[in-house]
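Enquirer: sequence first, then the predicted structure, then my questions.
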Amino acid sequence: MPEGHTLHRLARLHQKYYGKRPVRVSSPQGRFPAALVDGRVLTRAEAYGKHLFHVYAPDAIVHVHLGLYGTFTDAPLPPTLPVGQVRMRMVGETHWTDLRGPTRCEVLNAAERAELLARLGPDPLRRNADPAAAYTRITRSKLPVAALLMEQKVLAGVGNVYRAELLFRHRVNPRTLGTSVTEAQWSAMWTDLVGLMKDGVKKGRIDTVRDEHLPHVTGRAPRVDRHGGEVYVYRRTDQPCLICGTPVRKAELAARNLYWCPTCQA
């Protein structure tokens, strides 16, 4: 499932292609009420956590959650005939965009959007994000911190990669209880997470390895993985830790794979 930085990149892209202009919206698949927004001006495109919002004047908001299988594809005009199950097609002055396979693609009003956002924790990529709100929810729980970081009601936009890498970078054992996380730990983790996710928006991939541990510095081979990016523990099961050499471990926690170094995160 795409993590928050991907949705923020999409919002920027869609704002660039369609913002402040009328957009032709259709649903070749027939499963989205495109007529509710077709021909309206896209006021803005924005993301909150793993949710994307296209705000149309005067009072309609298209909400998209990509889930596990949703994808957007973009190209310059002219558009080609739809291929596959296209849930939503957008056609603007210069580009067209197809959306396939999302978990959610619906039209909301402002009150419904507010209700959805009220169920989410702070998004580290939003300027008004409140890290204290996330910390309060973390320290009130006796669940492992690794599980809490994946709870969108605690922290919006963080997925498995950022979860694993953040805990490693701060030497936090993933099974540490939320009640045991100190304010100083959380402050450092939040600041680091904001920087990592902003870098992800800029690059379009997740890089978490510090400069001194990069391949060209240490002489190791670059990472080869469909997720891209240089990481410390994510999907590196049984490979040596880049810092101490201990094999990286993997286990299941809350139905998701968890990666950590048993030495660095003892």
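Expert: Thanks, I have the structure now.
Enquirer: alpha carbons only for contacts and neighbour counts from here, please
Expert: OK.
Enquirer: the chain: strands as residue ranges?
Expert: 24-26, 42-48, 51-56, 60-65, 71-76, 86-91, 95-100, 104-108, 249-253, 256-260 (DSSP state E).
Enquirer: packing partners for the fourth one?
Expert: Read it as strand 60-65. The helices and strands touching strand 60-65, judged by 3 or more Cα pairs under 8 Å, 6 or more residues apart in numbering; DSSP states H and E, are strand 51-56, strand 104-108, helix 110-118.
Enquirer: let's bring in a second one:
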Amino acid sequence: MPEGHTLRRLAVRLTDAFAGHPVRVSSPQGRFEAEARLLDGTVLERADSAGKHLFVELAGERVVHVHLGLIGAFDVVEGPAPAPVGAVRLRLERGGAHPTYADLRGAIVCDLVTPEEAAAVRARLGPDPLRADADPDRAWQRIRRSERSIGDLLMDQAVVAGVGNVYRAEVLFRQRIHPLRPGRRLTRAQFRAVWDDLVLLMAEGVRTGRIDTVRPEHTPEVMGRDPRRDDHGGEVYVYRRQGQPCWVCGSRIRTETLNGRNSFWCPRCQRRPRQDAGRTR
């Protein structure tokens, strides 16, 4: 599932391509056809994101709420729109001197909602490290009282919005925190270090379009190692590196299922505190 930086990049791309222009709105697949007819010819005002949710705002207080889910994609392409290929749920088109189109496929949510309904979706989410208006204390107040593991809490979109499996694994490694440590056993300083690191890493993901988490001294160029080869891309410390040596200490990276998702960590760099041993997840 795309992580929060992907949705923020998409919001910026859609805003840059369509904001201030009337857009042709259609639903080649047909599942959004009635809504598309209502929106066709409306000026697109902006696109925004909150966590893994996208909101395309159009004139007349109309908002298209999108959640890509596991396989969704919203491709923005410069040039005249060709005949649609595949199950295109929503197509946006801009004409004129700089024609552009955007095709949405595979999303689990594509709904026309009111601003109030969009606000209700946002209200259910935890603070988003990519948003300037985020209040990290909201997340801290939930984490500090919880017996759930920090690895579980970071993936709960009602606690912290936009963090997925990659950022979860990598930020905990960078802060030397075992993913199974109960939230209430984190100090406020540890949580703040995790939050600040997420702000840094996810903003870099928006800038580059990939997740790179290794520090300068652990890059392939400095270490004289081969770049990572993975369909995910990006240089990482532990994510999908089970059985491989840690770039910092040389220990073998481990993995274990945590609430249905694979969790990755280094047993030496992220030692589980003795008081946490034997606790349930």
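Expert: Happy to help now that I have it. As the structure is a computational prediction, the values presented were derived from the model and not from experiment.
Enquirer: that older thread, quick one: which of the helices and strands packed on strand 60-65 of the first structure is nearest Leu81 of the first structure?
Expert: For Leu81 of the first structure, the closest of those is strand 104-108, at 20.8 Å, according to Cα to Cα.
Enquirer: could you point out the longest helix of the second structure?
Expert: helix 188-208 (DSSP state H).
Enquirer: if we can go back for a sec, will you turn the strands of the first structure into a markdown table that also has mean neighbour count?
Expert: Output for the strands of the first structure, formatted as a markdown table (neighbours: other Cα atoms under 10 Å):
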| stretch | mean neighbour count |
| --- | --- |
| strand 24-26 | 22 |
| strand 42-48 | 21 |
| strand 51-56 | 23 |
| strand 60-65 | 21 |
| strand 71-76 | 14 |
| strand 86-91 | 23 |
| strand 95-100 | 21 |
| strand 104-108 | 18 |
| strand 249-253 | 14 |
| strand 256-260 | 20 |
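Enquirer: for Val224 of the first structure, which of the ones you listed is the nearest?
Expert: strand 256-260 (17.2 Å).
Enquirer: next, the mean deviation of the closest one compared to the second structure.
Expert: Mean deviation of strand 256-260 of the first structure relative to the second structure after superposition (mean Cα distance after the TM-score superposition for the first structure): 0.4 Å.
Enquirer: counterpart of that strand in the second structure, which residues?
Expert: Mapping strand 256-260 of the first structure onto the second structure (TM-score structural alignment) gives residues 261-265.
Enquirer: about what we covered before: how about the helices and strands packed on strand 60-65 of the first structure in a markdown table, adding distance to Arg137 of the first structure?
Expert: Formatted as a markdown table, these follow (distance: least, Cα to Cα, whole Å):
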| stretch | distance to Arg137 of the first structure |
| --- | --- |
| strand 51-56 | 21 |
| strand 104-108 | 26 |
| helix 110-118 | 14 |
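Enquirer: Gly67 of the first structure is nearest to which of those?
Expert: Among those, strand 104-108 sits nearest to Gly67 of the first structure (Cα to Cα), with 7.7 Å.
Enquirer: other SSEs contacting the closest one?
Expert: strand 60-65.
Enquirer: how close does the longest helix of the second structure sit to the first structure?
Expert: Looks like 0.6 Å for helix 188-208 of the second structure (mean Cα distance after the TM-score superposition for the first structure).
Enquirer: so what touches that helix?
Expert: 4-6, 8-9, 129-130, 136, 140, 144, 167, 171-172, 175, 211-213 (Cα atoms under 8 Å, 6 or more residues apart in numbering).
Enquirer: which of those are buried?
Expert: 4-6, 8-9, 129-130, 136, 140, 144, 167, 171-172, 211-213 (16 or more other Cα atoms under 10 Å).
Enquirer: max pairwise distance over the residues you listed: which two?
Expert: Farthest pair in these, by Cα to Cα: Arg9 and Arg144, 31.2 Å.
Enquirer: just give me the match in the second structure for Ala147 of the first structure.
Expert: Under TM-score structural alignment, Ala147 of the first structure pairs with Asp152 in the second structure.
Enquirer: was I right to think Tyr48 of the first structure contacts Asp123?
Expert: Yes: if you go by Cα atoms under 8 Å, Tyr48 of the first structure and Asp123 touch, sitting 6.3 Å apart.
Enquirer: so for those two, which residues contact both of them?
Expert: With Cα under 8 Å, 6+ apart, Tyr48 of the first structure and Asp123 have common neighbours 156-157.
Enquirer: Arg119 of the first structure -> the second structure?
Expert: Arg119 of the first structure maps onto Arg124 in the second structure, by TM-score structural alignment.
Enquirer: what sits closest to that match if chain neighbours are left out?
Expert: Of all residues not flanking Arg124 of the second structure in the chain, Ala158 sits nearest, at 6.1 Å (Cα to Cα, 6 or more residues apart in numbering).
Enquirer: same check, this time on Thr263 of the first structure
Expert: Thr263 of the first structure sits nearest to Thr246 (Cα to Cα, 6+ apart), 6.6 Å away.
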